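J.: Predicted model follows, preceded by the sequence.
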Amino acid sequence: MFFSQSLLLAWLAFVAFYLGWTCLTLLQNIQTARSTGLKYVVVPWYSYNQLVSLFMRRTFLRLLNKVLLQDSVASWRNLVTSIWPLRFRHAPFARLGTDTFLIVSPGGIVLNTADADVISQITSRGNDFPKPIRIYRAISIYGMNVVTSEGEEWRHQRRLTSPAFSEHNNQLVWRETIERTQAMLASLLGRDTSSKTVDHIADDVMNLSLEIIGNAALGQKVVWPNSAEDVEELETQHLKPGHTMTYSASLRYITKNMILMATAMSTLPLWLVKRMPFRRMKKLYEAYDNWKRYMQDMIAERKTDILSENSRSPNIDLIGQLVKGQVLHKANRRGQPGLTDAEVLGNLFVFIVAGHETSASSLHMTILLLALHPHIQKHLQQELFDILQGRNPSEWNYEQDLPYLTNSFLTAVWNEELRLVSPVLTIPKVVTNTPQEVIIEGKCTTLPPDMTIRLCVSAVQVNPKYWRHSVPSDPASPVFAHDNLDNDMEEFNPHRWMKSDSSPLPSLNWGTYRDESMPDTPRSSSLFTERCPRIHVPTKGSFIAFSDGQRSCLGKRFAQIEILAALAVIFSLYSVELAVDDWASDEQVKQMTQQKRENTWGKAASRARYNWQNKLTCAITVQMAASGHVPLRFVKRGEERFFDLN
């Protein structure tokens, strides 16, 4: 009895102490927030405390939302969640009447901004506002890398990894993307099929992106099964001695379980993960260990090949460039360390795993948006024909064709997709251990030391202050149904990226066309794009899908080439429509009147819009949840069923 009473008193004393400490730190943080002069919202817990946030969301907040009515978008019940920038985007800023506000909790203060000028100030002052490395610890499980480092270590990493993204590698990405995209289409549709419904295009483009990056990064052909029946056969055919999983199988398992693996490997010792009595954890460690040993073997082989006097390997893929830089750096710069093998592996892991998911998600979203907007798709296809002249993709030229694509409506389409669905919701920064001054809405504001900053990508990119916009013709049915319905910022409109005075594309007769201002010199595509830029350049800080400043994404050019080439292949050969199989068969569609076809397509469009509004989620990147897949129909050009509808 005495022991039980003592235990109860100890527990009550702990609870009282914790509540008192929480209230005291909250009051201190509120006082600090007031001193900045910025608007703020008080929340009961710190969103960057993952364990507390996860527990409170699943218990207290879920119960509270069932009991109480839906609250304002700027309510603490919404802003305490980590996903609010995806759900509400610019609406909380509009409701609070400011593009920069604070979220104050007992655990800390978070500055949230959708102000392009503030974002530009922060990204241009990397030393004053570094990346909070603790948040990225989960992706350093194979070794330190350019993403998980800061300060002098980051400069060292950046200096040694940047050369890997060379023009030689870009050309490899171009060729590989064209080849693998054609192979994907052939696999999906078959050789003799003019149209086919694809239920889960997200899975197909995910495999496509992994195949592209597998060869462009590693020179490694990644083998993917076309069906569940192929898995066992592939597992035995490509199993390397000393391994229990093939390279493809281990990489496939890692990518599908990335969140669990990163969390487990970064918080628990490896020996404990290896010995856990759970089947999934055992499989996780098996995949982790197999892929690591495959990569270590590749790094060792490349190093031997580069050091060999008889080597003729061009080593233009990422691993070849990184290892080559590692070897040459050690040979030519004694006393200055190059990348270690673990750092080479760590950087490759980030490039492959993070890079492929970002590209695949963006490709999926763009295809879906074009299917939802046939009139935009038709405009894109016409411009692709003007550029590529109906040539087979195998005849496309990197140096001639890519500059035109980057200056065309295709880039406007991709930019608009990135504006609406950025791969990341926020870009976190932190104030150094000394106060920093920033100009916010015309006033000099002092930010306290160690304050966390969130550059709200998904909010600033729909902020009407920085983008050409108009009132929607039908505000009841935008692509995204948020509170921001006084303009078309939530609608897919690639034309906003085209300069109003943009020049039309010239007649493209390769090798014969000339620049009138230089009559004796053939006009190159790069010269035309420099003199006649057609793509609108947004306000600095308002478009940060790949971040900005010195910490901008190292793989941006890689992703640009991959996405543009893949989209060009798909939409120069096929059209993509929303599938209506759930409401009508092919024969029934053929016999429908135009009105019935409009009604049938409208049902598919309503489902697609609903999923856009409700099924987007964010794990590593923003993507469509599995339950939100939208079936799509790929059809040969000229055989579309719904493109004639208004």
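T.: All right, it came through fine. Numbering: from 1, shown residues only.
J.: Please make it C-alpha for all contacts and neighbour counts, starting now.
T.: Noted.
J.: Check which helices and strands whichever strand or helix holds Thr161 sits against.
T.: For Thr161, the element it lies in under DSSP states H and E is helix 151-161. Packing partners of helix 151-161 (3 or more Cα pairs under 8 Å, 6 or more residues apart in numbering; DSSP states H and E): helix 318-332.
J.: next, the one to line up against it:
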Amino acid sequence: MVSLVTAGLTVCLIYVLHKLVELRRLANSIGLPRFPLVSLGKHHIWEGKWNDAARFGWDVYSSVALLPPKGQISLYIADADVVQEVTGSRARFPKPVWMYSSLSFFGRNIVASEFEEWKKYRKLSAPSFSERNNKLVWDETVRIMLDLFDNVWQDRNVIAVDHCVDITLPIALFVIGVAGFGRRVSWKDDQVVPPGHRMTFKDALHVVSMNIFTRLIVPNWAMGFTKKTRELGQAFDELELYMDDMIRERRSGAVREERHDLFSSLMDAADDVNGEGGAGTLSDMDLKGNIFIFMLAGHETAAHTLAFTFGLLALYPQEQEVLYQQIMSIIPDGRTPTYEEMNLFTRSMAVFYETLRMFPPAPNMPKYSAEDTTLTFSNSEGERRTVPVPAGTNLLVNAPALHYNPRYWHDPYAFDPSRFLKPDWPREAFVPFSQGARACLGRRFFETEGIAVLTMLVSRYKIELADEPEFSSETFEQRKARLLRTRAGLTMTPIRLPLVFKRR
């Protein structure tokens, strides 16, 4: 028995050594600087930002992964020209959609598809993100903010929150509820559960959006094990029932009501194509799958970006004052701003963009090489290098390294919104919405919501850091590091950001 165990261990050891030698050989064949040891997974690129590229001396570097999913070479890209080449060449560098298959809870969707299937979803989805929908986003976001001021904060002059996302998550949830699904919800919404349901739409949407990560990692057969997972499973069932109700109600109406929310617009596009038949048809599962992915992408991303924005403005009160003065120069009487004025709030957009630069929602955007090819890149010294890229190589657009690369951004670790007010700011090195054909369809939706929230809040309230005596001895940099700490999630997630909002 002992000899059999020894033989088994020997075989395993020989296999691992053989695998390591094979991976080293493959890495050496590319000839790129790489991490010195074989890693067990993806390198955590957020902490490193541009430092790893600086250490290697090149804006493209490599790592070797033993597990998971299998031993492969990964290239981390912080060279803007290479990013444009990779994101602009879908045939050579497709998206590894198998990594996103778990997001197909309700049906196939635009995020978890590629090639002809993706083209179909994009063709049908693009018209939904229209100017009419953007105006709806602005108007409803303004209404949600006024509801917060008038009916929640009321006549209080000081509002303290232990974690800023307690404010930003509901805002984003209410916006996606009305502009995404056409269902208006409010801060004090106390709806009766409708017949045939066990949860209100608001509660179902809230539980799903707040616990999506749990649903990703817990298998179906284990969903009934705890009270939390049972409630989550029920919320997913309820959200699908609500979507089924909406599909049925809007198709059965004798006169189609003109709506501009994403769900209705996507339904209209799908019904028009389905009426014609052919390969472009969209099933109800496709419809639900795509509207859910828009909800997922829009809700958490907006909430966390707004939280980081508020935190940065509290840390840099001089930047907040500049923003306030620009807002008041447009609405000096304190009136409600309109969608038609959105482009006038250039400082709001600059602050929002600078937050996205410093805290990109998705730290990396994965691609892979579909064929044996080459890439040519450079470094800060102007040297150029061409390397082979074998088929199957992982390519990761390294957003933190690109956004903190001093080749493109002056003083990249500084919070400086004014950099986005210059006409020649480096657009090619700014990738929070990705680039190329697969760039985010909801970019304008996201920007509209963010600028409306930011403009409304700063026009009426000053954002300050919470007074926490236990941290009184901190330096500014220590305080900044503590307040802006992040953890892994579907998007870059703040851990705890206590703030105070004071009426102006």
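T.: Yep, it's here. If you're wondering where the values come from, they're calculated on a predicted model, not measured in any experiment.
J.: Against Lys228 of structure 2, how distant is Arg357 of structure 2?
T.: For Arg357 of structure 2, the distance to Lys228 of structure 2 (Cα to Cα, to the nearest Å) stands at 35 Å.
J.: Compare the two and say which is more crowded by neighbours.
T.: Arg357 (23 against 14; other Cα atoms under 10 Å).
J.: In this structure that one contacts Ala429, no?
T.: No: the pair Arg357 of structure 2 / Ala429 is not scored as a contact, 9.4 Å apart, by Cα atoms under 8 Å.
J.: Which neighbours do those two have in common?
T.: Taking Cα atoms under 8 Å, 6 or more residues apart in numbering as the criterion, Arg357 of structure 2 and Ala429 both touch His403.
J.: before we move on, what SS does Thr434 of structure 1 have?
T.: Secondary structure assignment for Thr434 of structure 1 (DSSP: H, G, I helix; E, B strand; the rest coil): coil.
J.: That one: what's its closest spatial neighbour, skipping adjacent residues?
T.: Nearest in space to Thr434 of structure 1, with sequence neighbours left out and distances taken as Cα to Cα, 6 or more residues apart in numbering, is Pro449 at 5.0 Å.
J.: how about the alignment partner in structure 2 of the one you found, secondary structure?
T.: Here Pro449 of structure 1 is matched to Ala391 in structure 2, going by TM-score structural alignment. Secondary structure, three-state DSSP: Ala391 of structure 2 is coil.
J.: measure the spatially most central residue of structure 1 to Leu185 of structure 1 for me?
T.: Central residue of structure 1 (Cα atoms, centre = their mean): Pro423, 2.7 Å from the mean position. Distance, Pro423 of structure 1 to Leu185 of structure 1, by Cα to Cα: 25 Å.
J.: same question, Leu218 of structure 1
T.: Leu218 of structure 1 is 24 Å from Leu185 of structure 1, by Cα to Cα.
J.: and what of Glu176 of structure 1?
T.: For Glu176 of structure 1, the distance to Leu185 of structure 1 equals 14 Å [Cα to Cα].
J.: cool, Phe351 of structure 1 as well?
T.: Relative to Leu185 of structure 1, Phe351 of structure 1 is positioned 25 Å away (Cα to Cα).
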